[in-house]
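In: quick one: sequence plus predicted model below, questions after.
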Amino acid sequence: MRLFNIVLLVILLFSAYRLWFGHNGVKDYQKYQGDVNKLVESNQELQKRNELLAADVADLTIGTEGIEERARNELGLIKEGETFFRIIPPEGRY
């Protein structure tokens, strides 16, 4: 009976060691879980960026307002008949 108990204890210790420190054990699980969390966060940021880009594409394809707004902001478009005013802040104020 004593030998049987020792064998069972050795098997239990071996199994516990493999569970905690072996290949695909708890340590590997925790490492992979951290990697998965980082990838999920990265995917969420990329999803937000894709949604913004899709909204820009929709604005540009629906009408000319989106194109005109972009041209005004990025290229300095001034329509015919409009007057452009640039307000320069005083020195030291921004």
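Out: Nice, I can see it. Residues are numbered from 1 along each chain as shown.

In: hey, let's count contacts and neighbours off CA atoms from now on
Out: Will do.

In: okay, now stretch 63-77: how far is its last residue from its first?
Out: End-to-end distance of stretch 63-77 (CA to CA, to the nearest Å): 17 Å.

In: what sits up against that stretch?
Out: Applying CA atoms under 8 Å, 6 or more residues apart in numbering, the external contacts of stretch 63-77 come out as Asp56, Asp59, Leu60, Ile78.

In: try this one next to it:
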Amino acid sequence: MIRWKIPFLLLLVLGYLQYSLWYGKNNIYDYQENVQILQNLHRENDMLKARNEQMFAEVDDLQKGYEAIEERARNHLGMVKANEYFYRIIIDSKAK
């Protein structure tokens, strides 16, 4: 009589563990989804770190030298130096 109880009990425990693994709370699908979310967050975090490093380098460049300030003044504000000429070439799109 005891011969069939132990294998049956072990089979029941195995069935419960398999059910918990595949369909229970925090199952394998939840784990895979969380791994994917974590990878996306790491990727986003790396992009933000690179952007921050670029911004810190730009701030450092602006604080240490006049070349970056001059470049910004020329590109964003259209400023020119004394005795310097600025030419703007406009291509007529209708002349084609």
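Out: All right, it came through fine. Since the structure is predicted, the reported quantities are computational estimates derived from the model, not experimental observations.

In: quick check, nearest of the contacts of stretch 63-77 of structure 1 to Asp35 of structure 1?
Out: Nearest to Asp35 of structure 1 out of these is Asp56 (CA to CA; 31.7 Å).

In: the nearest residue to the closest one once chain neighbours are set aside: neighbour count?
Out: Take Asp56 of structure 1 and drop its neighbours on the chain: the residue closest to it by CA to CA, 6 or more residues apart in numbering is Gly66, 7.9 Å away. Gly66 of structure 1: 16 surrounding residues under other CA atoms under 10 Å.

In: helix or strand for Gly66 of structure 1, just tell me which one.
Out: helix 64-70 (DSSP states H and E).

In: now Asp61 of structure 2
Out: helix 28-64.

In: show me what that helix is packed against.
Out: In terms of contact count using 3 or more CA pairs under 8 Å, 6 or more residues apart in numbering; DSSP states H and E, helix 28-64 of structure 2 is assigned the packing partners helix 2-23, helix 66-77.
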